[in-house]
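Participant: Kindly return the folded structure for what I paste below:
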Amino acid sequence: MTKTKLIIVEGIPGSGKTTTAEFIKKLLDKEGIDNELYSEGNLEHPADFEAVACLSKAEYELLLLKYERFKPILESSVIKKDNNIFIHYGKIKNERGNELSEDLYNEIIKFDVCDGLSLERYHELTLKRWNEFAERASKEDKVYIFECCFIQNPLVVMMARHCTAKEYIMSHVLQIENIINKLNPKLIYYYQESVRETIKRVAEIRDKGWINFVIEYICNQAYGEKHDLNGFDGTVKFFEDRRSVELELLEKLSIDKLILDNSGYNWENCYNKIEKFLGNEL
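Facilitator: The predicted structure is shown next:
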């Protein structure tokens, strides 16, 4: 059996993705298997775009003209591929602090791959990103552990932000699946019986700013506006709708997958099943 080079953990917020991804890393570490874990929000993610802007050459040149005094910093930080100029503004801000003006950051954010570009550009750029990652990972003797970037992130961008047709979203994820098949990927998906209770629970555990941000994001995007979603109840409705799409998508995915009902947060039971599921890899 070909060993997997990619393990993916998915589920709605609060279902246990981060905890499980860390558990899997410990399993692989214990077995001496070279691995890398990329959790949600990792600025170094090799297959996702976190705080990354993409400009055309023309757009980038206009940016340099407007903010000429910051040109040396930008030129030393950008990645140029074909006609695309990528600015990892999150990393720049972390590493160089306030060397760039807030006005410039705000200008760059307008071109954020996930929250600034068109649906078509997001689709095109993310597929290229996954292709590049899969090509590189296929030549490495290493296991990657990804949390939420395979299903959750595309659904948030395409469903919440763009209110995209379900068929388009599924086609996008299925194309990613086709790209990563060479890595013999394994998918672990957490199912929660009550979306409301799960979101309520995680909102109580995390900083209050988290749920406020989620409510504002969900309700003020295209999906929220179209379906007249408001407040906590509207946010729960979105996640219920999102889960319905995810469950339908899971039926279409041919990827080797383990679907776990984690409603009771019985970690011992879940982890035993995960160890068995990944047995041949360990």
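Participant: rest of the way, CA atoms for contacts and neighbours
Facilitator: Will do.
Participant: what about the helices in the chain?
Facilitator: Per DSSP state H, the chain has helices spanning 17-30, 57-66, 71-75, 89-96, 102-109, 119-138, 152-155, 166-180, 195-205, 208-220, 222-226, 231-252, 267-277. These are given in chain order.
Participant: Which among those is found nearest to D82?
Facilitator: Nearest to D82 among those is helix 57-66 (9.1 Å), distances taken as C-alpha to C-alpha.
Participant: I'd like the structure of this one too, to check against the first:
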Amino acid sequence: MASKLILLEGVPCTGKTSGARFVASQLRGWHKNVRLFTQESPTNPVDLMNYAFLTPEQYREFPEEDRVLFPVEETENPKGYMIPLTELHESLQKELESYRFYGCQPWEVERPLMLARWRAFAKEAMESDAVWVLDGMFFQNPVCEMMMWFDLPQAEIESFMSELADIIRPLEPLIIYLESDQIERRLREVADQHDYEWLDSLIAFHTGQSAKPNEVPDLEGCVLCLEARQLVEKKLMSKLGLDRVILKNAFTDWVEAYNFIRARVYEKTMGKPSTDK
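Facilitator: A predicted model of the protein is given here:
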């Protein structure tokens, strides 16, 4: 079966989002129906970044006039309510801030709900005629949560990711992993192009520290976390049995990198080698 799922993965500033857009553009050029979700998309089928979770008891603590405004998704394991924050007024978003899915829930809540989300996605993707392109959603949030937030042992990380891999395996996924051995330099380059608030938030996300611009110890801590995460993700790829390609420092020569990506995606989704020269 031709692949129905292309995953762009790698640590920040390796070019995942641009790569995902490139893949989607190529697929459309080959007359494929494409569903593209980048990290900038307001919603996507698998990420729970912009959700809150309430137990039934917590849900009942909110006034009825607030509850009727919650666009809830009931869950069975564990029982409760997922609430998409982006669909709420800002005042209600603030009330639910302490119930956010990432960073506020125990792993016993996060684990089954993440897996359920991926199962629902895999079912939808299998039944659709589209090729789905996801940017940084297979590894990034699950691995960051397990490593940086919960400090789970490697065996538990591997167990969860193995279960996740089995869920998407019928979609014949291709992982395009953008590796970097220039993490700190790339972080500074991208921060210079945007602003250091972006770098602050990235450092806080990966280290839990209250970062300040140009504060070297915090940046060094973030780089160490990202290097460790990259090693874990590469080790996972060697064990999960999913088709993958690893491109090192693709940002140094996007023409060559995109030519390689184009050929692999064509072969994976069209079922035959590319004839591009």
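Participant: circling back: with distance to N42 of structure 1 as new columns, can the helices of structure 1 be given to me in a markdown table?
Facilitator: Written out in a markdown table, the entries for the helices of structure 1 read as follows (distance: least, C-alpha to C-alpha, whole Å):
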| stretch | distance to N42 of structure 1 |
| --- | --- |
| helix 17-30 | 12 |
| helix 57-66 | 25 |
| helix 71-75 | 21 |
| helix 89-96 | 10 |
| helix 102-109 | 17 |
| helix 119-138 | 15 |
| helix 152-155 | 13 |
| helix 166-180 | 20 |
| helix 195-205 | 20 |
| helix 208-220 | 17 |
| helix 222-226 | 26 |
| helix 231-252 | 23 |
| helix 267-277 | 24 |
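Participant: closest to K81 of structure 1 out of those?
Facilitator: Using C-alpha to C-alpha as the measure, helix 57-66 is the one of these that comes nearest K81 of structure 1, at 10.0 Å.
Participant: Could you give me the buried positions within that closest one?
Facilitator: Y60, L63, L64 (16 or more other C-alpha atoms under 10 Å).
Participant: Likewise for stretch 244-255 of structure 2?
Facilitator: For stretch 244-255 of structure 2, the buried set under the neighbour-count rule, 16+ other C-alpha under 10 Å, comprises R244, L247, N249, A250, F251.
Participant: And the second one, what's its match in structure 1?
Facilitator: Under the alignment by TM-score structural alignment, L247 of structure 2 pairs with L260 in structure 1.
Participant: Tell me how far that match lies from F277 of structure 1.
Facilitator: L260 of structure 1 sits at a distance of 11 Å from F277 of structure 1 (criterion: C-alpha to C-alpha, to the nearest Å).
Participant: Give me the number of neighbouring residues for the aligned residue in structure 2 for E204 of structure 1.
Facilitator: Taking TM-score structural alignment as the alignment basis, one finds that E204 of structure 1 is matched in structure 2 by D192. Using other C-alpha atoms under 10 Å, D192 of structure 2 has 12 other residues around it.
Participant: swap in D29 of structure 1?
Facilitator: Neighbourhood size, D29 of structure 1 [other C-alpha under 10 Å]: 13.
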